[in-house]
Every structure is written in structure tokens, then in C-alpha cells.
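Enquirer: Here is a sequence together with a model predicted from it:
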Amino acid sequence: MADPAPHIAPTSFNHKFVTTCGYKYHYVEEGDPKGEPLLLVHGFPDLWYGWRHQIKYLAKLGYRVIAVDCIGYGQTESPKELQEFGMKSVCTHLAGVLDALDIPKVTIIGHDWGGAVVWRFGLYYPERLHGIISICTPFNPPATKFRTLEEIVKAVPEFEYQLNFANPATTAKMDHKDIEYMVSQYKHSGFRGPLNYYKTTKVNFDDERSVVGKTIDMPCWIIIAKDDPFLKPHMAARMKDFMPQLKSTMIEAGHFVMTEKPDETNARLKECLEDLAQRRAGQNKASL
């Protein structure tokens, strides 16, 4: 296991709040206010802080970087209604954050649960996107038949951790100051909100009836972590059936690639973003 990346003080970021869909959202924002906007969406058990090694790097490249605490996490509110943790509702909240910040279109980047969110954002709000980048998380098409989480785990044994939330054996090493910050943020509303994402199987099935069979026809990337024990590389094999403009790349790392290999992750993100911009320019030119 690689040594932990250097600690970055949470106080060195610009912390802000916005209210959307009736909920207060906490986010950090760095970079050029007039730069191309990027929306970073974390997974479990991360907060916005899971992107700490990417935020400042991307900001230095000239992007306007926005990393939220997703609903139920950290300093963002944690509603009681399970419906609010479904993918459609989470996407609606994030679209509301963009509205509040007067951002019509964005490139959205996600990891883990955040990766699942960004693909769903592409289904529900394609008109709001320049492109999509998912780290580790493949696209799974909306189901045509409901399966319980137990049935899903039988088909995909790698997801057994979702039933008992066992600690992943490959969790990246973390500086003790990073752990202290994570603990301090979880004191706001505990684990109820974050764990609710795993309880929305039926909520998501019902919500996604309207997008069954829909494809994502826009420039997009998946950055695969070769040694991820849960979201394994082979799970992305059929993604091109649903997104014809998909490209992929791979990093030799485990699930928490952003902290395990931050420099390599940053380099890949830079390459993906430059490619998305080139393809977008080409499409715009072709439409003239």
C-alpha cells in the first residue's frame, strides 16, 4: 500500500452554502469564477473532502471547481424522507445547486456513489452537461424488473458489503488529520443519511421507469481502478451499448484511487477534460 498523500487542511478551501429544493447544501469552490465549471460528486463514506487532492489541482488549471457535500453528508442537511436519497432526487438537488449558482451547463465528475449519480444525471438532465467523467463506477442501465438488494448481491457477490457495511480491506491509508476532519463532519448528522443511499433500491426502480432504454449520447469517460475489489474492471464491459461516445482509461490502484494515487488521478482527469473539450468543439463546429 502506498504511503498516504500529504494532508491538506480543510480550512484552506473556500466553504460556502446554498439552499436548493428546500435543503441547505454545503460545498467548497475554488478556481476562476469565470472558468469552465466542474461539479465533483463524492461517494461513501467520503465528503467533498474526498476530492481534496483534485480540487486545487483542477482550480490551478483554470477551472471553476465545485465539490458538494451530498444530501445527508457533512454540513449538508439530512432529511428524514428516504425518497430524497434516490438517484432522481439527488440529481434534482444538484441541478438546483447549479441553478442557484447560475451555471447552465457543467462537466460532472463522480466517484463511487457519486459515479452512479453522474450517470443518472446524464439520463435526467443531459441538457445541463458538457460531459461526464466517472471514477471506478460503471453505468448500470435502469432495470426493467425489480430486484431486491439481496437478489442483486446474489448476482453480483462483490456487492455483499452493501448488506453489512463491512470495512473494505483495501481502504487507502489516511493521515490522522484527515480522519479527524471526517469524524468532525460526521458529527453533524451521523451515518443515517449516507447509509440511506443503500436503502433506495425500490425508490430508484420506481423513479427510473421513465428512463428505461434511454442512452447517454454525449462525450464521457470512465476512469477504471484496476485493483478495485468491488467495482471491478469487467463491470464496465458493456457500457458502450448505452453511451456511444464513451472512452475509458485505467489506473493501477484500489477503490479510493483519488487518495491512493492523487497525482496519476489528476493527470488522467486533465487528459479526460481536454479530450471532452476537443470533442465538444468539434461537435459545435460540425453543427454550424
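Expert: On my side now, so go ahead.

Enquirer: From here on, just use CA atoms for contacts and neighbour counts.
Expert: Fine.

Enquirer: Helices of the stretch 51-200 of the chain, start to end?
Expert: In the stretch 51-200 of the chain, the segments counted as helices under DSSP state H, counting those that start in this stretch are 52-60, 87-100, 113-124, 149-155, 161-164, 176-186, 192-196.

Enquirer: Tell me which of those sits nearest to residue 142.
Expert: Smallest distance to residue 142 across those (Cα to Cα): 9.2 Å, for helix 113-124.

Enquirer: how far out from the middle of the chain is the closest one?
Expert: Averaged C-alpha coordinates place helix 113-124 at 7 Å from its chain's average position (Cα atoms, centre = their mean, to the nearest Å).

Enquirer: Next, the residues that contact stretch 66-75 from outside, please.
Expert: Stretch 66-75 has contacts (Cα atoms under 8 Å, 6 or more residues apart in numbering) with 25-30, 37-42, 47-48, 51, 55, 76-79, 84-85, 90, 185-189, 191-194.

Enquirer: buried subset of those residues?
Expert: Buried members of the contacts of stretch 66-75, scored by 16 or more other Cα atoms under 10 Å, are 25-30, 37-42, 47-48, 51, 55, 76-79, 84-85, 90, 185-186, 189, 193-194.

Enquirer: thinking again about what came up before, most packed of the helices of the stretch 51-200 of the chain?
Expert: helix 113-124 (a mean of 24; mean count of other Cα atoms under 10 Å).

Enquirer: now the angle between helix 87-100 and that one, please.
Expert: Relative orientation of helix 113-124 versus helix 87-100 (axes from the mean of the first three to the mean of the last three Cα atoms, to 10 degrees): 80 degrees.

Enquirer: Tell me the helices and strands packed up against helix 113-124.
Expert: Of the remaining helices and strands, those touching helix 113-124 by 3 or more Cα pairs under 8 Å, 6 or more residues apart in numbering; DSSP states H and E are strand 37-41, helix 87-100, strand 106-111, strand 129-135.

Enquirer: Including distance to residue 155, could the ones you listed go into JSON lines?
Expert: Formatted as JSON lines, the entries for these read as follows, by distance: least, Cα to Cα, whole Å:
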{"stretch": "strand 37-41", "distance to residue 155": "27"}
{"stretch": "helix 87-100", "distance to residue 155": "21"}
{"stretch": "strand 106-111", "distance to residue 155": "22"}
{"stretch": "strand 129-135", "distance to residue 155": "23"}
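
Enquirer: and here's the other structure:
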Amino acid sequence: MIKFHRTPDACFANIPEYPFDPRYHILQDGLRLHYIDEGPPGGIPVLMMHGEPSWSFLYRKMIGPVVNAGYRVLAPDLIGFGKSDKPTSKGDFSYAQHIAWMREWFEAMGLHQVVLACQDWGSLIGLRLVTAMPDKFAAVILSNGGLPAGQDPPPAFAKWRTFARLSPVFPIGGIIQKATRTALDDSVVAAYNAPYDTRASKAGSRIFPALVPLGDNVEVPAQLAAWKVLETFEKPFTCCFSDRDPITKGGDAPFRDRVPGAKHELHRTLSGGHFIQEDDPEGFVGAILDTAKFAGV
């Protein structure tokens, strides 16, 4: 039985610009997964997947415009983040387990013709869903993320991984701010901190950098197999990386070179740092809507 922390609802009482009704799905192992579900129930689903150490709050500026364009937006909180339950032992987290948790939720939702918008760990997990169920997806929009398969870690990421492992303090909101070019309001920084009211609730945020399959990692074979599927993926695949992210700079090149669905002119460079949803949400939304239209959905 997984021991977990459930952040009290009171911690989310003063979240700005986040008017979305909470929805929950109970996974088979008893963990509660939170997600946003906005827009017409029968609309084409746009799945917005966050990374680490953020949560669905990251997409708050993008959800409304995409819903207003007629789409249904789903934005889950990964287990260990946001309003979802948070295992308190780092040993309960693995890359494969996160894929399994998200696939269980995805299948329970009965989704199809999905437009995936993903960034950071949202891409590591989201792209594995695409390669496991390519018939369920209509298009992919990728920003500041990837599907690493044994490469050496970029220097900026190596520093981040060391910080996550060794730093005596781990200020989530401050970390988001440092990876964002926009000056965030104090209330926004506080919102990123809100899910983590105990030290143990940050176990997922702490361990995630160590789970990225770089170097000699147990998940590398599965990543290589996923790339084999991506090399046959012919549906629209758009890269919209930012111009000032030292961690993922140049990360669009493998996708543009190797994914058949990326052979189009919709790729673009967005303006900002790693968390582009804060710096250039309009640009990210534009990439989503243009790609969905190009896909005919």
C-alpha cells in the first residue's frame, strides 16, 4: 500500500486565475488523480500535460482560449503534484509507474482524437502515451521537452538534477520563477507552492530529475522502442520550443528530423524561458489551434 499525502483543500483557497472545478479519478491503487475538464463534453479533447515541479495551474492562461475555440481541454495533475495525491517515499516513483498511472486515467476517460500539448515531464509521459496508443491521438504540440533515450545530460540539467537531490531547501515557486523570464506576481509564486504543505509532499518533485532516462538508465530500451513508433507517426507533430531555455535548446531537431508528421511548416520559436506557459501562452495556444486545424479536428 502506497503511503501518500493529500493536500488539504484549504491550501488552494486563494489560487489566482484558476476558476476551474476540481475533478477526481481514483486509480486502482487508491491514489486520487486530479484533473481539469473544461469545454464541450463532446468536443475534440486537447490534453495539456504539465511537467516538474509545476501542476495544472501552469496552463491557466491557455485553457480559456482553447475552450473558446470550441475544444474540450483536459489538464491532469501528475501523481505527486498539484491537487493529486502525493506518495511520500521517493521509492514509490518511477517513470514506468507514471506512464501506467496516466494511461489508466486516459483509458478511463475514453478519450480519442486527442490533441496533445506537452512540455517538460509532460512530454516524457505524454509522448509515451502517444507511442503506446497512436490511434488515440490526432496531433502533438511539443514545447521545451523531449523523449531522451540514454544521451548525456546537458550541463544545465545536470546542475538541476544535483540541486534537486542535495539542496536542503526546495522552493517550488522560486524554482518556477528562475526558469521563467516573466516576473511572476507573489500570488502566482504562492500558487506554485500551494500543493506542497509538508516536506514529504515534495518527494515527487525531488526525485523526478533523477528519473529522466539519460545515460545508463533502466528505461532507455523502452524509450528507444517509443522512438521507433514516433518514426512512423504521420499525424501532425509541431515543435514550438522557446528561444531562452538552456535545458531544451535544440531539442526540437530530432523530432523535426525523425517524425514523419513533423514535415510541415507549422513549427515556430516562442519567446521565453523553460516554462513557456508563463512567458508566451498566446504563442503556445496559437501552435495548438493551428496544428489542430491542420489535423482536421
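Expert: Happy to help now that I have it. All values reported here derive from a predicted model rather than from experimental measurement.

Enquirer: Out of the helices and strands packed on helix 113-124 of the first structure, the one nearest residue 18 of the first structure is which?
Expert: Comparing those by their distance to residue 18 of the first structure (Cα to Cα), the top pick is helix 87-100, with 7.0 Å.

Enquirer: tell me the angle that closest one makes with strand 106-111.
Expert: Computed by the same axes, to 10 degrees, the angle between helix 87-100 of the first structure and strand 106-111 is 140 degrees.

Enquirer: for helix 87-100 of the first structure, packing partners?
Expert: With contacts taken as 3+ Cα pairs under 8 Å, 6+ apart, helix 87-100 of the first structure sits against strand 15-20, helix 113-124, helix 201-207.

Enquirer: Turn those into a markdown table, columns for distance to residue 271 of the first structure.
Expert: Shown next, in a markdown table, are those (distance: least, Cα to Cα, whole Å):
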| stretch | distance to residue 271 of the first structure |
| --- | --- |
| strand 15-20 | 27 |
| helix 113-124 | 18 |
| helix 201-207 | 33 |
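
Enquirer: Tell me the counterpart of residue 245 of the first structure in the second structure.
Expert: In the second structure, the residue equivalent to residue 245 of the first structure is residue 261, according to TM-score structural alignment.

Enquirer: That match reaches residue 229, doesn't it?
Expert: No: contact between residue 261 of the second structure and residue 229 fails when scored by Cα atoms under 8 Å: they sit 11.8 Å apart.

Enquirer: which other residues reach stretch 250-267 of the second structure?
Expert: 144-146, 230-241, 287, 290-291.

Enquirer: Can you give me the buried ones in that stretch?
Expert: Of the residues in stretch 250-267 of the second structure, 251-252, 255-256, 258-263, 266-267 count as buried by neighbour count, 16+ other Cα under 10 Å.

Enquirer: Tell me who's in contact with residue 121 of the second structure.
Expert: Applying Cα under 8 Å, 6+ apart to residue 121 of the second structure gives the contacts 50-52, 145.

Enquirer: Could you pick out the buried ones from these?
Expert: Using 16+ other Cα under 10 Å, the buried members of the contacts of residue 121 of the second structure are 50-52, 145.

Enquirer: okay, the buried residues of stretch 250-267 of the second structure in a markdown table with distance to residue 166 of the second structure next?
Expert: Written out in a markdown table, the entries for those read as follows (distance: Cα to Cα, whole Å):
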| residue | distance to residue 166 of the second structure |
| --- | --- |
| 251 | 27 |
| 252 | 30 |
| 255 | 33 |
| 256 | 36 |
| 258 | 36 |
| 259 | 37 |
| 260 | 41 |
| 261 | 40 |
| 262 | 39 |
| 263 | 42 |
| 266 | 41 |
| 267 | 37 |
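
Enquirer: Now do stretch 135-149 of the first structure: distance from first to last residue.
Expert: 23 Å (Cα to Cα, to the nearest Å).

Enquirer: Residue 263 of the first structure is nearest to which of the helices of the stretch 51-200 of the first structure?
Expert: The closest approach between residue 263 of the first structure and any of the helices of the stretch 51-200 of the first structure, judged by Cα to Cα, belongs to helix 52-60 at 8.2 Å.

Enquirer: Which stretch of the second structure lines up against that closest one?
Expert: Counting by TM-score structural alignment, helix 52-60 of the first structure falls onto residues 60-68 of the second structure.

Enquirer: and that stretch, how far from the first structure on average?
Expert: Average distance, stretch 60-68 of the second structure versus aligned residues of the first structure after superposition (mean Cα distance after the TM-score superposition for the first structure): 0.9 Å.

Enquirer: Residues in contact with that stretch: which ones?
Expert: Residues from elsewhere that reach stretch 60-68 of the second structure, judged by Cα under 8 Å, 6+ apart: 17-18, 38-40, 72-73, 277-278, 281-282, 284-285, 289.

Enquirer: distance between that stretch and the chain's centre?
Expert: The chain centroid and the centroid of stretch 60-68 of the second structure are separated by 16 Å under Cα atoms, centre = their mean.

Enquirer: Also stretch 166-174 of the first structure?
Expert: For stretch 166-174 of the first structure, the separation from the chain centroid amounts to 19 Å (computed by Cα atoms, centre = their mean).

Enquirer: again with stretch 239-252 of the first structure
Expert: Relative to its chain's centre, stretch 239-252 of the first structure lies at 16 Å (Cα atoms, centre = their mean).

Enquirer: All set now, cheers.
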